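Q: Provided below are the primary sequence and the corresponding predicted coordinates.
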Amino acid sequence: MSPRRTPRATSAELLSTLRRLAAQTREGVEHQQARVELAEALQRELLPASLPVVPGLRAAARYAPARHGLDIGGDWYDGFRLSEGALAFSIGDVQGHDVEAAAFMGQVRIGLRAVASVVDDPGEVLTRANEVLLAMDRELFATCTLLRFDPETWEIESARAGHVPAVWATVDGRCGIAEDAGGPPLGMLPGGGYAVTRRRIAAAGSIVLLTDGVVEGPAFPLDEGLERVVRVVREGAGTDPEELAAEVMKVADSTGHADDAAVLVLSHDGPERAGTSRDER
């Protein structure tokens, strides 16, 4: 007895199947594109339209979306005025991507602004922001650097929450990576403390805050990326911050990164004052 043969599909049936699969694929692509566009819109609306400046201090920023559509929304930069003329700047990276990360990024950024408006110490700002995020009971967390600049004393206070260190350089040739003590990422562990590093600016130069998408990728590791940024900042210290931000972002292009990337540049003059502390830049 010969085996029973399965009837072959007709041409009409094959065409019908192909149309159905094509429609499903098109719907999936359109859905993904809609989520990408929503994430990009959130990113544009949540990032600041401008950054604060004072005489002797100029700021500029750059943001580059990820190379893959849905990997967008986690990185941010910000700058805002505080009481008594001080300025605050922050940069950070939310774990995860897509619309949820963009929305969480906005919550973190607004939370930092709110706390910094009533608390001067950057470490205490991060501590309280961490408590707020933990109370929200979200599964996401964020790394962050918060910097406070006093234009009267030319003192900078900074605190880090698991974030990439800043890079600095002065016009007289000094440069380095600010490997300051920090604490855990925001929204991860209760009771975390955040050490504050205080420095007084003594010479013209630039400070560059960035996210790991700028300095880490398949092409080279984070340490090498940071050293490349140091060389760029040393050559451009004290120059126009817009130009320097663009040059630093070129490092991100060379990493082959799939993550989004953000750069925040503070170019400063040297204060016209005497008496400076030993740890000044």
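A: Done, it's in.
Q: for the rest of this, base every contact and every neighbour count on C-alpha atoms.
A: Noted.
Q: so who does residue 21 touch?
A: Going by CA atoms under 8 Å, 6 or more residues apart in numbering, residue 21 touches no other residue.
Q: ditto for residue 82
A: Going by CA under 8 Å, 6+ apart, residue 82 touches 88, 116-117.
Q: that one and residue 210: what is the separation?
A: Here the criterion is CA to CA, to the nearest Å. By it, residue 82 lies 22 Å from residue 210.
Q: got it, and residue 238?
A: In this view, residue 238 and residue 210 are 17 Å apart by CA to CA.
Q: all helices of the stretch 1-150 of the chain, in order?
A: 11-46, 98-116, 122-135 (DSSP state H, counting those that start in this stretch).
Q: could those be laid out in TSV, adding distance to residue 57?
A: Converted to TSV, those look like this (distance: least, CA to CA, whole Å):
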stretch	distance to residue 57
helix 11-46	24
helix 98-116	20
helix 122-135	19
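Q: nearest to residue 247, of those?
A: Judged by CA to CA, the one of these that comes nearest to residue 247 is helix 11-46, at 21.7 Å.
Q: now the closest one: buried residues?
A: Across helix 11-46, burial judged by 16 or more other CA atoms under 10 Å covers 35-40, 42-43, 46.
Q: please look at residue 154 and residue 200 and confirm they touch.
A: Yes - here residue 154 reaches residue 200: they are 5.6 Å apart, a contact under CA atoms under 8 Å.
Q: which residues do those two both contact?
A: Between them, residue 154 and residue 200 share no contacting residue, judged by CA under 8 Å, 6+ apart.
Q: narrow the contacts of residue 82 to those that are buried.
A: For the contacts of residue 82, buried by 16+ other CA under 10 Å: 88, 116.
Q: who's more crowded, residue 238 and residue 210?
A: Neighbour tally, residue 238 and residue 210, criterion other CA atoms under 10 Å: the higher count belongs to residue 210, 34 against 25.
Q: quick one on the thing from earlier: closest to residue 5 among the buried residues of helix 11-46?
A: residue 35 (46.1 Å).
Q: please name the nearest non-neighbouring residue to the closest one.
A: Among residues not flanking residue 35 along the chain, residue 99 sits closest, at 6.9 Å (CA to CA, 6 or more residues apart in numbering).
Q: give the contact list for the residue nearest to residue 166 when sequence neighbours are not counted.
A: The shortest distance from residue 166 to any residue other than its chain neighbours is 4.8 Å, reached at residue 209 (CA to CA, 6+ apart). Listed by CA under 8 Å, 6+ apart, the contact set of residue 209 reads 91, 145, 165-167, 263-265.
Q: the structure to be compared is supplied as follows:
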Amino acid sequence: MLRRRPPRSASADDLLTTLGRLTAQAREGAEKQRARVELAEALQREMLPARLPQLPGLRAAATYAPARHGLDIGGDWYDGFPLPDGSLAFCIGDVQGHDVEAAAFMGQIRLGLRAVAVHAADPGEVLSRANDLLLSVDYGLFATCTFLRFDPAGWELTSARAGHVPAIWATTDGRFGLADDPGGLPLGIVPGEEYPVTRRRLAISGAFALVTDGVVEGPAFPMEDGLTQVMRLVRANAGSDPAAVAAAAMSVAELTGHTDDSAVLVLRFDGAGGQEWVKRERGARVVAGARPPALSDG
């Protein structure tokens, strides 16, 4: 009686061929993903401003870092530009999602904010108009944002938040805090949203730092811990160059795991020195009186 050998499901050559085909498909997919990530990062860096506006007594610096593993790129941005009345505008934000689409949407938001800021009375109106503008194009994404306006006439900083991470402030006399101001929903969610405005007079030298959530939050790192770390570092560097403050704040992203892209924007302001410049250059618009003892809301 003849015994038949059981048929093999596949020869060694067949298995090698299949493995080679699957490897090639995986490599092609990885190359496409890498190309999309590289494009998103290129778009991100090209659309961020090459420089930020400055004034005597007020210097600004910012830094951006992509995700450590190159997967979550494209959503974070910062910007700064002069306004027609002589004030300066600054903003920072984070688009929902990542990759090329988020980078493109980020560019639209930056342009939209610049366009509406020219005709808006304060940061709250800027965010409200930008929100309605974004909803009108029906892009399907949303973004958090903080918008600032610095008025050199009164050495005043006004701000509004659209669902964004609170800012951190510190003065050179050792005081510091979290600017957890009232805010509204992220941009691109609900039409007609209103954004409360907070006013601060920069009476004593210090720093005002804005971050995106990639700096202060990670899969196993709570945002509260990240904000505490940034506050400690901003306080320790409040009298330093703004670039040094920004670099110190960005270092916290290493603690969070750096799984998301990250941005930091820092305003480094003088108190008395800035006020002396304002009085010399724009004295007619300065109201005389004693300066408050610290950075204060008003």
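A: Structure received. As the structure is a prediction and not an experimental result, all values here were calculated from the model.
Q: TM-score for these two?
A: TM-score for the superposed chains, counting by TM-score structural alignment, normalised by the length of structure 1: 0.94, backed by 280 aligned residues with a CA RMSD of 1.8 Å.
Q: now do the contacts for residue 181 of structure 2.
A: Residue 181 of structure 2 is in contact with 160-161, 166, 198, counting by CA under 8 Å, 6+ apart.
Q: next: residue 226 of structure 2.
A: 215-217, 252, 256.
Q: determine which two of those are furthest apart.
A: Farthest pair in the contacts of residue 226 of structure 2 (CA to CA) is 217 and 252. Separation: 9.2 Å.
Q: where does residue 267 of structure 1 fall, secondary structure wise?
A: Under the criterion of DSSP states H and E, residue 267 of structure 1 resides in strand 261-268.
Q: with structure 2 superposed, average distance for that strand?
A: Compared with structure 2 after fitting, strand 261-268 of structure 1 deviates on average by 0.5 Å (mean CA distance after the TM-score superposition for structure 1).
Q: burial check on residue 165 of structure 2, number of neighbours?
A: Neighbours of residue 165 of structure 2 (other CA under 10 Å): 23.
Q: now do the strands in structure 2.
A: Ranges of strands in structure 2, per DSSP state E, are 58-65, 76-82, 88-95, 143-151, 156-162, 167-171, 176-179, 198-201, 206-211, 262-269, 296-297.
Q: what's the most buried one of those?
A: Greatest average neighbour count among those goes to strand 206-211 (a mean of 29), per mean count of other CA atoms under 10 Å.
Q: tell me roughly how far that one lies from structure 1 on average.
A: Here strand 206-211 of structure 2, set against structure 1 after superposition, deviates by a mean of 0.4 Å using mean CA distance after the TM-score superposition for structure 1.
Q: show me how far that strand is from its chain's centre.
A: Relative to its chain's centre, strand 206-211 of structure 2 lies at 12 Å (CA atoms, centre = their mean, to the nearest Å).
Q: and it with strand 143-151, angle?
A: Following axes from the mean of the first three to the mean of the last three CA atoms, to 10 degrees, one obtains 160 degrees for the angle between strand 206-211 of structure 2 and strand 143-151.
Q: matching residues in structure 1 for strand 206-211 of structure 2?
A: Under TM-score structural alignment, the match for strand 206-211 of structure 2 in structure 1 covers residues 205-210.
Q: state the distance from residue 196 of structure 2 to residue 71 of structure 2.
A: Per CA to CA, residue 196 of structure 2 is found 35 Å from residue 71 of structure 2.
Q: same check, this time on residue 99 of structure 2
A: Residue 99 of structure 2 is 8 Å from residue 71 of structure 2, by CA to CA.
Q: how about residue 13 of structure 2?
A: Counting by CA to CA, the gap from residue 13 of structure 2 to residue 71 of structure 2 is 36 Å.
Q: same question for residue 146 of structure 2.
A: Applying CA to CA, the value for residue 146 of structure 2 to residue 71 of structure 2 is 25 Å.
Q: likewise for residue 182 of structure 2?
A: Applying CA to CA to residue 182 of structure 2 and residue 71 of structure 2 gives a distance of 32 Å.
Q: which one's more surrounded, the two?
A: A direct count of neighbours by other CA under 10 Å for residue 182 of structure 2 and residue 71 places residue 71 higher, at 20 against 14.
Q: what residues are up against that one?
A: 37, 99, 260.
Q: same check, this time on residue 69 of structure 2
A: Neighbouring residues of residue 69 of structure 2 by CA under 8 Å, 6+ apart: residue 259.
Q: looking at structure 1, name the residue matched to it.
A: Checking TM-score structural alignment: residue 69 of structure 2 goes with residue 68.
Q: how about residue 11 of structure 2?
A: With TM-score structural alignment as the criterion, the equivalent of residue 11 of structure 2 in structure 1 is residue 10.
Q: equivalent analysis for residue 137 of structure 2, please.
A: That one, residue 137 of structure 2, aligns with residue 136 by TM-score structural alignment.
Q: JSON lines for the strands of structure 2, including distance to residue 25 of structure 2?
A: Below are the strands of structure 2 laid out as JSON lines (distance: least, CA to CA, whole Å):
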{"stretch": "strand 58-65", "distance to residue 25 of structure 2": "30"}
{"stretch": "strand 76-82", "distance to residue 25 of structure 2": "31"}
{"stretch": "strand 88-95", "distance to residue 25 of structure 2": "31"}
{"stretch": "strand 143-151", "distance to residue 25 of structure 2": "35"}
{"stretch": "strand 156-162", "distance to residue 25 of structure 2": "42"}
{"stretch": "strand 167-171", "distance to residue 25 of structure 2": "45"}
{"stretch": "strand 176-179", "distance to residue 25 of structure 2": "49"}
{"stretch": "strand 198-201", "distance to residue 25 of structure 2": "54"}
{"stretch": "strand 206-211", "distance to residue 25 of structure 2": "39"}
{"stretch": "strand 262-269", "distance to residue 25 of structure 2": "32"}
{"stretch": "strand 296-297", "distance to residue 25 of structure 2": "58"}
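Q: which stretch among those strands comes nearest residue 133 of structure 2?
A: Nearest of those to residue 133 of structure 2, taken as CA to CA: strand 143-151 at 12.8 Å.
Q: list the superposition-based mean deviation of that closest one with respect to structure 1.
A: Looks like 0.3 Å for strand 143-151 of structure 2 (mean CA distance after the TM-score superposition for structure 1).
Q: contacts for that strand next, please.
A: 86-96, 122-123, 126-127, 156-164, 185-188.
Q: pull the distance from that strand to the chain's centre.
A: Taking mean C-alpha positions (CA atoms, centre = their mean), strand 143-151 of structure 2 and its chain are 10 Å apart.
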